[in-house]
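**Q** The following block contains a protein sequence and its predicted model.
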Amino acid sequence: MIQSSHLPVGAEALLIALATPSPQGPIGIPVLLWGRPGVGKSSFIEGLADEALRVTTLIASIHDPTDFSGLPVLDKGEVRYAVPEWVGEFSGYPAGILFLDELSTAPPSVQSALLRVVFERRVGFHPLPDTVRIVAAANPPDLMVGGWELSPPLRNRFVHLQWDIPEALYIRSLTQGWEAGSLPSVDREEHAQCLPDWKLKIGAFLRLRPNSLHSSPEDNPYGFASPRSWDFAAALLCACDLLGYSLSAGDGRQQTVILQLLTGCLGEATAIPLLEYLTNLRLPDPRAVLEGRTEVDITGLDDAELYVVFFSLNAYVLRALDTPELMSYSSIYLALTQQVFQDGRRDIIFVPLKELARAGWLNKLAARSQVQGNGQGSALLTQVTEVFSDPAFSEFVDVLS
C-alpha cells in the first residue's frame, strides 16, 4: 500500500492505475486527471521522471493529427506511416509515461487520432513499448474556456480521476516542499492469478444488476460504464488487493481510494452500489470448504454470493482432476449442489456445473472410482446421477455424451 498521506487528492489512485497491468497486457491503465488550473497536475506527473522512467509531455492542441496517427508517405508505390519524433524518446528507458496535457483543448480531429494511441497504444502502425503508461490532464467542463468536449469514445478509454490540492497540504508544502510520488509495483503473474476472482465478483454483481453493464455518456460527464470500463475496474480492484488495499479497512482511506478508481471507470451511480456489494459480500475460503474445514450455509447466501462460491469451488476441483483429492473435493461439491437443488436455486449454478462437465470432471470421477473400487466411488456416482438426471438439466445431455 502507498504509505504517504501528503499527496494531492487523486494521486494515490493515479499511482495504482499506473502500476496496474492492463487488460491488453501492457502496464498501466490510461488515466485522465481533471483539475482546475494551477493544482500541480503537470508538475506531479513530470516529477515521476528519473533515470529509469522517461516522461514525454505533449500539449494536444498544438499538435497535428498526424503527430498521433503518423504521417503518410509514399515509399516504393506503397503508403507508409512515418513515426513521429516523440515516439523515439522512450528508447533506452526501461519505462515511460506519455503525458497528454491540456487534453480538453484538442480539436475533434486530434481526439480522433488519439483513440488508437490511448487504447491500442499504436502510433499509426508502430506500437508503443509495453512499459509506457498513458496519462492525460484536462480542466473541468465548467472551466473549459474555448475548449472542446471530449468525445464519448475517447472518454471511455480512460480512468477519470479528480485532482485537487487541499488547503492544509498546500500550506504544509510551502514550508516543507512538495512530496514526489513513487510508482508501486504489481507483479504481472500474481495479478493474472488474482484477476479471475475479481471478474467472478463483478460478474455476480452484474447478474443482480444487468442494467449496470452500460450507462449513458450523456448522464456521466467523466467515466461511464461499458464492457471496456468494467475490464478496467476488475484489473484495478485486483491491483488494489495485491497492494494491500482492503474494502473493510477501518480508517476509510483505503475504501476512498478504491471508490475513486471505480467512479473513474464506471461513474458514481454505478460505482457506489458496486462498492457496497463488494464490501458486504460473504465468501468462504473455497479450499477450506472442499477440505471440510469450513461449512457453508447455502440458504444464507444470496444468489450473487452463491454464483461466486461455486465458481470459486470450480477452480480448486479443476486443479484436482488428476490428484487423489478429486474424490473428497467432489463429494463435498456434489453435496453442496444437492443443497442448492433443495433450496430451489439450481439455475444459479448451471454455468459452473457445465464448466466442470466440459472439463472432463465426470469421466475423471468414473475412472478414479473404478481404480479405488470402494464404496465412496459408488456413492459419488450415485450423487452425480441424481444431479444430472434432474429434468432442469436436460441441456447437459449433449455435454455428457
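**A** In hand now; what should we look at?

**Q** make it CA atoms for all contacts and neighbour counts henceforth
**A** OK.

**Q** any idea whether residue 57 is helix, strand or coil?
**A** Following DSSP: H, G, I helix; E, B strand; the rest coil, we place residue 57 in the strand state.

**Q** Got another one to weigh against that:
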Amino acid sequence: MQVTSSQLFELLSLYVPKRLPVLITGRPGIGKSDIVEQVAQATDHELLISHPVVEDPTDSKGLPFPSPSPDGLTAKFLPFGDLERALSARRPLIWFLDDLGQASPAVQAAKMQLLLARRIGEHVLPSNVTFLAATNRRTDNAGVTGILDPVISRFATVVELTPTIADWTTWAVKAGIPPALIAFLRFRPDLLSVQKTTRDIENTPSPRSWGFVAKTMDVVPKSLEHISFAGSVGDGAGTELVSFLQIFRELPSPDAILLNPDTVAIPENLAALYAISASLAAHATEANFDRLMVYVDRMIAGDLSEFAALLVRDALRRTPTIANSYAFINAQGGPLGKIIRGE
C-alpha cells in the first residue's frame, strides 16, 4: 500500500505508542529514515538505529557465555551492543532496523523471535520498545534479494513510501531550503524522485540528493554549478536546474518588488512565476506583508491565483507571525482567503 510522507508520519505516530511494528519500503533516498526520526521526536521516544546488513546472527541472540550450574558448566547467551541497549531501555524506545532487506537470511531469521515474541531466549524486551524497519525494493538496485515471509508477517502493516512534491515543499520551506530549488522542483515535480534504470556509478534525483544540492547552492561558484549539481542528481536534472537558475537570477529582486509592488511587472513565463513566488515568500515578514499583499492582489487580478496562494502559504510556513499582521487578517475576508481555504 502506497503512502505519502505526511500519511506515513501520521500512521507511525499512531502505531508506535501501541507498540505495533511497521515495515516501510521504497526507493533509496526518499526520506524513510528521516520520517522515523521525526516520529521519534514527536512521540517522545529514544531512537536506536541498527543496520542488519552488517550484522551477524549473534548480534540478535547474544554471545554464548560460560555459566556455572549445579550440574556443571553450562552456557547462556550474553546480550551486547544494540540488543543490550534495548533490553535495558527505561524510556520509550523505537528500535529501527534500517535496510533490513539487504541482510542475510540468517540475520533476518534471528530477528523473528524479537519481532513477534519480543524476547530472545531467556531475555525479554521491555514493553516500552517498538520495532520499525525499512528496506529498499528488489527493483531498486540496492542489493535487496527479499525479506523472508515469516519476517514480513511479523509486522502489523507494510507500506511503500512514495514522495510527493506537496509534502517535500512543505518540509523544504520550514527547513530553509533555498527558494530557487523549491521553485525549480515545483516547476519540474517529476524530477523530485526518479527511478534509476542503469547500474552506472552516478546519482539520480531523489529527496536525499536534492538535499545535497541545497547544501551546496550557496557555496558553489557559477563556473562549477553544472559539475556540482550533475554529480548530485545526474546530468539531465543538473542541466535543467542551471538553466532555471539563469531565469531566477534575471528576475527583479524581492527588495525591488517590495519597494514598488504596484508597478513592478509580473512575469508571464511559468518558470519565472514559480521562481518569483518562492523568492518573495522567503523575504516576507510581518512588517512588509502589507506591501507584499499589493503584489499578491495584482496576481489574483491577473488570474494567477495558484501562484498567489503558493506565495502566501510559503510565507506563513517560513514566518508564522505573518498571520498576526493586519494585512493578512484583512485579506481573509477577500479572494485570497477563499483561495487559501480552497473555496
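**A** Yep, it's here. Since the structure is predicted, the reported quantities are computational estimates derived from the model, not experimental observations.

**Q** care to give me the TM-score?
**A** Once superposed, chain against chain, the TM-score is 0.45 (TM-score structural alignment, normalised by the length of structure 2); 167 aligned residues with a CA RMSD of 2.4 Å.

**Q** Now the element after the strand or helix carrying residue 82 of structure 2, going C-ward?
**A** Following DSSP states H and E, one finds residue 82 of structure 2 within helix 81-87. Sequence order places strand 93-97 as the next helix or strand after helix 81-87 of structure 2, per DSSP H and E.

**Q** The following helix or strand past that next one to strand 93-97, inter-axis angle?
**A** Next in sequence after strand 93-97 of structure 2, counting helices and strands by DSSP H and E, comes helix 105-116. Computed with axes from the mean of the first three to the mean of the last three CA atoms, to 10 degrees, the direction of helix 105-116 of structure 2 lies at 160 degrees from that of strand 93-97.

**Q** And helix 105-116 of structure 2, what does it pack against?
**A** Secondary-structure packing of helix 105-116 of structure 2 (3 or more CA pairs under 8 Å, 6 or more residues apart in numbering; DSSP states H and E): helix 57-61, strand 119-120, helix 149-152.

**Q** Out of these, flag the one nearest residue 33 of structure 2.
**A** Of all these, helix 149-152 sits nearest to residue 33 of structure 2, with 18.8 Å by CA to CA.

**Q** Quick one: list the elements packing against the closest one.
**A** Going by 3+ CA pairs under 8 Å, 6+ apart, helix 149-152 of structure 2 lies up against helix 105-116.

**Q** quick one: residue 255 of structure 1 and residue 276 of structure 1, what's the gap?
**A** Here residue 255 of structure 1 is placed at a distance of 10 Å from residue 276 of structure 1 (CA to CA, to the nearest Å).

**Q** Can you pick out the residue with more neighbours from the two?
**A** Higher neighbour count among residue 255 of structure 1 and residue 276: residue 255, with 18 against 11, using other CA atoms under 10 Å.

**Q** List the contacts of the closest residue to residue 106 of structure 2 other than its chain neighbours.
**A** When the adjacent residues along the chain are set aside, residue 106 of structure 2 lies closest to residue 57, with 6.3 Å between them (CA to CA, 6 or more residues apart in numbering). When contacts are counted by CA atoms under 8 Å, 6 or more residues apart in numbering, residue 57 of structure 2 touches 106-107, 110.

**Q** As JSON lines, these with neighbour count and distance to residue 73 of structure 2 would be great.
**A** Output for the contacts of residue 57 of structure 2, formatted as JSON lines (neighbours: other CA atoms under 10 Å; distance: CA to CA, whole Å):
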{"residue": "106", "neighbour count": "13", "distance to residue 73 of structure 2": "28"}
{"residue": "107", "neighbour count": "21", "distance to residue 73 of structure 2": "28"}
{"residue": "110", "neighbour count": "18", "distance to residue 73 of structure 2": "26"}
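
**Q** For the stretch 201-350 of structure 1, which segments are assigned as helices?
**A** Under the criterion DSSP state H, counting those that start in this stretch, the stretch 201-350 of structure 1 contains helices at 227-242, 253-266, 268-280, 286-290, 303-319, 325-342, 350-358.

**Q** Would you mind giving those helices as JSON lines with distance to residue 136 of structure 1 added?
**A** Below are the helices of the stretch 201-350 of structure 1 laid out as JSON lines (distance: least, CA to CA, whole Å):
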{"stretch": "helix 227-242", "distance to residue 136 of structure 1": "16"}
{"stretch": "helix 253-266", "distance to residue 136 of structure 1": "13"}
{"stretch": "helix 268-280", "distance to residue 136 of structure 1": "21"}
{"stretch": "helix 286-290", "distance to residue 136 of structure 1": "41"}
{"stretch": "helix 303-319", "distance to residue 136 of structure 1": "36"}
{"stretch": "helix 325-342", "distance to residue 136 of structure 1": "48"}
{"stretch": "helix 350-358", "distance to residue 136 of structure 1": "40"}
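
**Q** ends of stretch 33-53 of structure 1, how far apart?
**A** End-to-end distance (CA to CA), stretch 33-53 of structure 1: 20 Å.

**Q** Near residue 6 of structure 2, how many residues? Count them for me, please.
**A** 17.

**Q** Now do whichever strand or helix holds residue 196 of structure 1: which elements does it pack against?
**A** For residue 196 of structure 1, the element it lies in under DSSP H and E is helix 188-208. Using 3+ CA pairs under 8 Å, 6+ apart as the contact test, the elements touching helix 188-208 of structure 1 are helix 227-242, helix 268-280, helix 303-319.

**Q** Pipe those into a markdown table and attach distance to residue 46 of structure 1 per row.
**A** Output for those, formatted as a markdown table (distance: least, CA to CA, whole Å):
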| stretch | distance to residue 46 of structure 1 |
| --- | --- |
| helix 227-242 | 23 |
| helix 268-280 | 29 |
| helix 303-319 | 42 |
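
**Q** Among the ones you listed, which comes closest to residue 328 of structure 1?
**A** Per CA to CA, nearest to residue 328 of structure 1 of these: helix 303-319, 9.8 Å.

**Q** Mind listing what's buried along that closest one?
**A** Within helix 303-319 of structure 1, the residues that count as buried by 16 or more other CA atoms under 10 Å are 303-318.

**Q** tell me what it is packed against?
**A** By 3+ CA pairs under 8 Å, 6+ apart, helix 303-319 of structure 1 packs against helix 188-208, helix 286-290, helix 325-342, helix 350-358.
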